[in-house]
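Novice: Next comes the sequence, and after it the predicted model I'd like to discuss.
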Amino acid sequence: MLRLSEIRAVHESVDEDWRSPVADAVAGAWMLPPGAARWWRSSATHVFVVPGPPRHYLRFAPAGSPAAARLRRGADLAAAFPVTTGLSVSAPVSTTSGARTPTIDTPAGPMVAMLVEDATGDAVVAESLTREQAHRWGAALACFHGAAPVVDAGRSRLDASDPELTTALADIEERLERLDPRVHRRVTLHGDFELDNLRLPEHGVTVFDLDETRAGWAAEDVALATRDLRGEEGAPALSHLFDAFVAGYRSSAPFSDAELDAVPLHALAHSARRASDSGTLDEGARATDPGWQRELHASITEANQWHRQAVLAHAIRPAAS
């Protein structure tokens, strides 16, 4: 996620009609007129919508930031993704000069940006998901793993600088390192194959937002994709849909019982990253900060605390290997 200071810098430029001179500067790289892009949200990147038809999304992040590096990596993967039965990937739209992710000077500093056409299909949420849709979702992730080109980025080690978390993080790292690649498959991960990054057309699945892509374990991507089904952050567990997701995955690619058993470990590693995140919340805790920023700070803090408690519970009662 972007730092709260980075979100504020753009948020303060947005007017009552959701326009922004920052977005106007970025949109100009695609010859879009001022005011064409309207603010949608700011989270992993700043996202502005360009009404259609067809509708497009303009996404950008501060040049030199981790978010900008991820955006470029995801755009490159999307552009190189092969045609795959049952899975469509929304590719970036190049500028007139042929750039996919240009760096553009804006009133908020240089930004790395991309433009992508809206994905076809219906948006769905976990609460309204059917077993058939969950099965199709799982099969699509298996297709992604089977077709995705190799990427150089890999997993960084967990930050063990927090003394309260040291024991649990060391155990999680040790268990991850003991995974046997003869049993646990290594793939190119999507990294965020959740429902809000998918659309379900009549057949197959359309996926977008490949910013979190890297090399990793197939079971890790299953854990990251199914957070809404497994009860993370207090959401109700939807085990019947998780089972349908796994069945869908297995209909298109191997997924061993050992990999299925490792899903909680990968989920715990995700919680460890959230629990030790110290970079996002650089603003928003002061009484003088804007109300929306204080609310966002509180929301992220609450979610991170849930993940912290999950890690601390592991430190008290380590899970079986």
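Specialist: Yes, it's here.
Novice: switch to C-alpha atoms for all contacts and neighbour counts from now on
Specialist: Will do.
Novice: all strands of this structure, in order?
Specialist: 38-42, 46-50, 56-62, 87-89, 92-93, 103-104, 111-117, 186-189, 198-199, 205-207, 214-217 (DSSP state E).
Novice: ok, residue 285 - how many residues close by?
Specialist: 15 (other CA atoms under 10 Å).
Novice: let me redo that: residue 9
Specialist: Neighbours around residue 9, by other CA under 10 Å: 14.
Novice: Kindly report the same for residue 172.
Specialist: Neighbours of residue 172 (other CA under 10 Å): 24.
Novice: Let me see the contact set for it.
Specialist: Applying CA atoms under 8 Å, 6 or more residues apart in numbering to residue 172 gives the contacts 265, 268-269.
Novice: Out of the strands of the chain, the one nearest residue 163 is which?
Specialist: Taking CA to CA, strand 214-217 is the member of these nearest to residue 163, at 26.9 Å.
Novice: Can you flag which of the contacts of residue 172 belong to helices?
Specialist: Among these, the members found in helices (DSSP state H) are 265, 268-269.
Novice: what residues are up against the spatially most central residue of the chain?
Specialist: Closest to where the C-alpha atoms of the chain average out (CA atoms, centre = their mean) is residue 192, at 3.7 Å. The contact partners of residue 192, taken as CA under 8 Å, 6+ apart, are 209-210, 212-213, 221, 224-225.
Novice: for comparison:
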Amino acid sequence: MMKLSTMKKVLKTVDSEWRSPLAEQILSRWGYDQGSVFYLRASANFIFIFKKDGRTYYLRFNESCEREHHAIEAEINIILYLGNNSLNVAQPVKSLNEKYLEVVETGIGTYYAVVFEALEGDQYEIEEITTEQNYLWGKSLGKLHKCLKNIPEQYYVYRSDWKDHLLKVKETLPSHETAAHRELERISKWADSLKVTKENFGLIHYDFELDNVVFNNYLIGMLDFDDCSSYWYVADIIYALRDVGDFSMNSPIIIKFIEGYKTETTIDIDLLKESSGYERLHKLVSFAKLIRTVDIEESQENPEWLTNLRKKLCHKINEYRLSFEENS
């Protein structure tokens, strides 16, 4: 998630009808139907929905301090590769300047912007999906991993891996977060001990939860590869199923998901049994991100949405902190 100060600055440009002159300024690089640009959400990215020539698209942008230009270029190259290999991945759209990635200077900062085509279909919550959809969800991740196992080495450049993530944790954690520092030492040693092979380790989506999956009958669409990193493939399975709760091989949802996954590619069951380690690694990375995110003090001058969001994030930080203390 981005810094709250960045979110506050940009959302200040969004009016009561969810329109933003900033988004429209950025979208002038692509063109859009007048009156069609609306704010959708903000988390790791700002997302706006819009139409051009009657077709639906999504604008995604970040302030330059939030993302590295070359990392976004690398993400786009991976997405194009996947699309060229018959995966149903939301594709980037070239601007009027024939660029996939535009750098836009504005009065409130420099922004990196990409436009994506909209995929047809519907999205669901975990409690809404059918057994068949659960199976297809797992199958689509297996198909993605099957393709990524053969992706050329050049596509790994400028994409982070688990070591980079833990290094960022170390750089971000305040010295007084002693329990988190001890957890960092434990997780680093654990991850270093895991085997790494071409079949069990490589680029993963990292966030294949249902909010990044679109169901169109038997065709599954995939969204948001901005966190694509080098990890063990089983981590992608475990992270995708976070809303199920603690990972258990006895869960009917997890069993069906893995059943679908295995129709497309192999799975390292021994590594899958290390699920608690991957969950702890993810919590540690998320904890550090949230500490960076909450960069605004509590104040009566903050808008209500910001006060509520800050409270929610601080509560999550405390939950993570308690879990690290329990592991000590």
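Specialist: Arrived safely, thanks for sending. Just so we're clear, the structure is a prediction, and the values are computed from it rather than from any experiment.
Novice: What would you report as the TM-score here?
Specialist: Here the TM-score for the pair of chains, by TM-score structural alignment, normalised by the length of structure 1, is 0.89; 310 aligned residues with a CA RMSD of 2.3 Å.
Novice: Which among the contacts of residue 192 of structure 1 count as buried?
Specialist: The neighbour-count criterion (16 or more other CA atoms under 10 Å) marks 209-210, 212-213, 221, 224-225 among the contacts of residue 192 of structure 1 as buried.
Novice: Give me the subset of these lying in helices.
Specialist: Per DSSP H, those map to helices at 221, 224-225.
Novice: Make TSV from these and add distance to residue 131 of structure 1 to it.
Specialist: Formatted as TSV, these follow (distance: CA to CA, whole Å):
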residue	distance to residue 131 of structure 1
221	20
224	19
225	16
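Novice: And for residue 49 of structure 1, the neighbour number?
Specialist: Neighbour number of residue 49 of structure 1 under other CA under 10 Å is 22.
Novice: next one: the one 5 residues further on
Specialist: Taking other CA under 10 Å as the criterion, the count of residues near residue 54 of structure 1 is 9.
Novice: same check, this time on the one 4 residues further on
Specialist: Residues within reach of residue 58 of structure 1, counting by other CA under 10 Å, total 25.
Novice: Does it touch residue 37 like I think?
Specialist: Yes. The pair residue 58 of structure 1 / residue 37 is scored as a contact, 7.3 Å apart, by CA atoms under 8 Å.
Novice: shared neighbours, these two?
Specialist: 27, 48-50.
Novice: Most widely separated two among the residues you listed?
Specialist: The widest separation within these (CA to CA) is 10.5 Å, between 27 and 49.
Novice: Report the set of residues contacting both of those two.
Specialist: In contact with both residue 27 of structure 1 and residue 49: 37, 58, using CA under 8 Å, 6+ apart.
Novice: Select the longest helix from structure 2.
Specialist: helix 304-327.
Novice: equivalent range in structure 1 for it?
Specialist: Mapped onto structure 1 using TM-score structural alignment, helix 304-327 of structure 2 covers residues 291-314.
Novice: how close does that stretch sit to structure 2?
Specialist: In the superposition with structure 2, the average deviation recorded for stretch 291-314 of structure 1 is 1.7 Å (mean CA distance after the TM-score superposition for structure 1).
Novice: Report the buried residues of that stretch.
Specialist: 293-294, 296-297, 301, 303-308, 310-312, 314.
Novice: And for stretch 248-261 of structure 1?
Specialist: 248-253, 255, 259-260.
Novice: Same check on stretch 199-213 of structure 2?
Specialist: 199-210, 212-213.
Novice: Equivalent analysis for stretch 77-85 of structure 1, please.
Specialist: 77-78, 81.
Novice: how close does the alignment partner in structure 2 of residue 261 of structure 1 get to residue 285 of structure 2?
Specialist: Counting by TM-score structural alignment, residue 261 of structure 1 lines up with residue 273 in structure 2. According to CA to CA, to the nearest Å, residue 273 of structure 2 and residue 285 of structure 2 sit 21 Å apart.
Novice: do the same with residue 296 of structure 2
Specialist: For residue 296 of structure 2, the distance to residue 285 of structure 2 - CA to CA - is 20 Å.
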